[in-house]
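Asker: Need the 3D shape of this:
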Amino acid sequence: MKRLLIIEDDQGLAAILSRRMARHGFECQLSHDASDALLTARHFQPSHILLDMKLAKDNGLNLIVPLRNLLPKTMMVLLTGYASIATAVEAMRLGANNYLAKPVDTHTLLAALDVNKDAMQGETKSDEQDDLPLNPKRLEWEHIQQVLSANQGNVSETARQLGMHRRTLQRKLLKKPVSSLSN
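Answerer: All right, here's what the predicted structure looks like:
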């Protein structure tokens, strides 16, 4: 059996990921902070690791080397809501096998974890509903929400970081797009 350690501080997302991966034959363990992650990894000996880049006040990048030293053959995927080329390069340099931006669907996650296609054949209709791709406007809205949250709701600072006018940002915040591709 494949063993997956999910290191994610968002407990709701961690539970969803665990359920989805369990449907594909993974035995899952959850860790919600950096200090617990290494201990759990040592005891659980996972074959695969999903590591969130932002763990409360910690940075998941700092866990890659110790996890890689502890489990050199483990398939490690870094997940982030703050994707950038610089962090992707850094994650790979430190030893991550793959790097994915949130939100991520099950197919993409399984591919990143290097799971064979036979495991992907067993999906149910509910999996397909969970995995509807997000439209570009919804992805933009989600990204804006993450940046806004990181700025503790400061709209002016968020607009500056996103390179847009404050009023444009306010208009975009008022329009929450639907999550599927249908427009």
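
Asker: Going by C-alpha atoms from here, please, whenever you check contacts or count neighbours.
Answerer: Will do.

Asker: helix or strand right after the strand or helix carrying residue 111?
Answerer: In this assignment (DSSP states H and E), residue 111 forms part of helix 106-112. Using DSSP H and E, the helix or strand that directly follows helix 106-112 along the chain is helix 117-120.

Asker: the helices in this protein, which residues?
Answerer: Using DSSP state H, the helices found in the chain span residues 11-22, 34-44, 61-70, 85-94, 106-112, 117-120, 125-130, 136-150, 155-162, 166-174.

Asker: list the helices and strands the fifth one packs on?
Answerer: The reference is to helix 106-112. Using 3 or more CA pairs under 8 Å, 6 or more residues apart in numbering; DSSP states H and E as the contact criterion, the elements in contact with helix 106-112 are strand 98-101.

Asker: Give the buried residues for the strand it packs on.
Answerer: 98, 99, 100 (16 or more other CA atoms under 10 Å).

Asker: Here is a second sequence; please produce its structure as well for comparison:
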Amino acid sequence: MSEEKQTDLGPDPSLLLVDDDAIFVNRLSRAMEKRGFRPVVTTSVADALAEVKSAPAAYAVIDLRLEDGSGLDVVEALHEARPDARAIVLTGYGAIATAVAAVKMGATDYLSKPADANDIVLALLQTGETLPPPPENPMSADRIKWEHIQRVYEQCDRNVSETARRLHMHRRTLQRILAKRSPK
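Answerer: Here you go, the predicted structure:
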């Protein structure tokens, strides 16, 4: 998260950061503070909803999957409390269906992890119909495939046979993939 830039945030630079990865969210908070935002960090849906109720932020970066629920609930509550708020959904498990749901609930963009502070600022401040520029270092297709397999594997309680069945793969092929290191 390098190359800090001071940005024009308007009269209210409040920023709600919601992510259950404490290391990531604290690093992001410091980086966003250097760019002029006033971040408030929460690590759960319950804390985020309480923060939205007491002081809805002008900007928000919300992780999709949290330990106690879905970040989409926070997006919806923020949009109801402050319709002019600009929220982006940030997730390691991108899917078209959740991206559409996030936008319908009031999110202005949807980014896949790993996204750096510059990508997040661009998404938060993007206005009009033009698309933001593509990320400098997007995940490779191999990495996205590997992340998806890992997610399904975890959702199946690390059961290789069940994961293989759900992914329509041969069990031995899946075992070979799981034995390898993650691609860069």
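
Asker: quick one: TM-score?
Answerer: Superposed pair, TM-score by TM-score structural alignment, normalised by the length of structure 1: 0.77. Supporting alignment: 165 aligned residues with a CA RMSD of 2.4 Å.

Asker: one step back: okay, the helices of structure 1 in a markdown table with distance to residue 78 of structure 1 next?
Answerer: Listed next are the helices of structure 1 as a markdown table, based on distance: least, CA to CA, whole Å:
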| stretch | distance to residue 78 of structure 1 |
| --- | --- |
| helix 11-22 | 14 |
| helix 34-44 | 14 |
| helix 61-70 | 8 |
| helix 85-94 | 7 |
| helix 106-112 | 10 |
| helix 117-120 | 21 |
| helix 125-130 | 21 |
| helix 136-150 | 17 |
| helix 155-162 | 23 |
| helix 166-174 | 28 |
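
Asker: May I see those organised as CSV, with mean neighbour count and distance to residue 28 of structure 1 added?
Answerer: Formatted as CSV, these follow (neighbours: other CA atoms under 10 Å; distance: least, CA to CA, whole Å):
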stretch, mean neighbour count, distance to residue 28 of structure 1
helix 11-22, 16, 6
helix 34-44, 15, 9
helix 61-70, 16, 17
helix 85-94, 14, 23
helix 106-112, 16, 14
helix 117-120, 12, 16
helix 125-130, 11, 17
helix 136-150, 17, 27
helix 155-162, 17, 36
helix 166-174, 13, 36
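
Asker: Quick one: closest of these to residue 3 of structure 1.
Answerer: Closest to residue 3 of structure 1 of the helices of structure 1, according to CA to CA: helix 34-44, at 7.9 Å.

Asker: Give me the distance from that closest one to the chain's centre.
Answerer: When distances are taken as CA atoms, centre = their mean, to the nearest Å, helix 34-44 of structure 1 is centred 19 Å away from the chain's centroid.

Asker: wait, doesn't residue 19 of structure 2 sit right on residue 60?
Answerer: No: if you go by CA atoms under 8 Å, residue 19 of structure 2 and residue 60 don't touch, sitting 10.9 Å apart.

Asker: Please list all residues in contact with the residue most central in space within structure 2.
Answerer: The residue lying closest to the centre of structure 2 (CA atoms, centre = their mean) is residue 90, at 1.1 Å. Shown in contact with residue 90 of structure 2 (CA atoms under 8 Å, 6 or more residues apart in numbering): 61, 62, 63, 64, 110, 111, 112, 113.

Asker: how close does it get to residue 139 of structure 2?
Answerer: Using CA to CA, to the nearest Å, residue 90 of structure 2 is found at 14 Å from residue 139 of structure 2.

Asker: list the contacts for residue 87 of structure 2?
Answerer: Contacts for residue 87 of structure 2 (CA under 8 Å, 6+ apart) come out as 59, 60, 61, 62, 75, 106, 107, 108, 109, 124.

Asker: That one pairs with which position in structure 1?
Answerer: Matched to structure 1 by TM-score structural alignment, residue 87 of structure 2 sits across from residue 76.

Asker: What is the corresponding segment of structure 2 for the helix holding residue 111 of structure 1?
Answerer: Mapping helix 106-112 of structure 1 onto structure 2 (TM-score structural alignment) gives residues 117-123.
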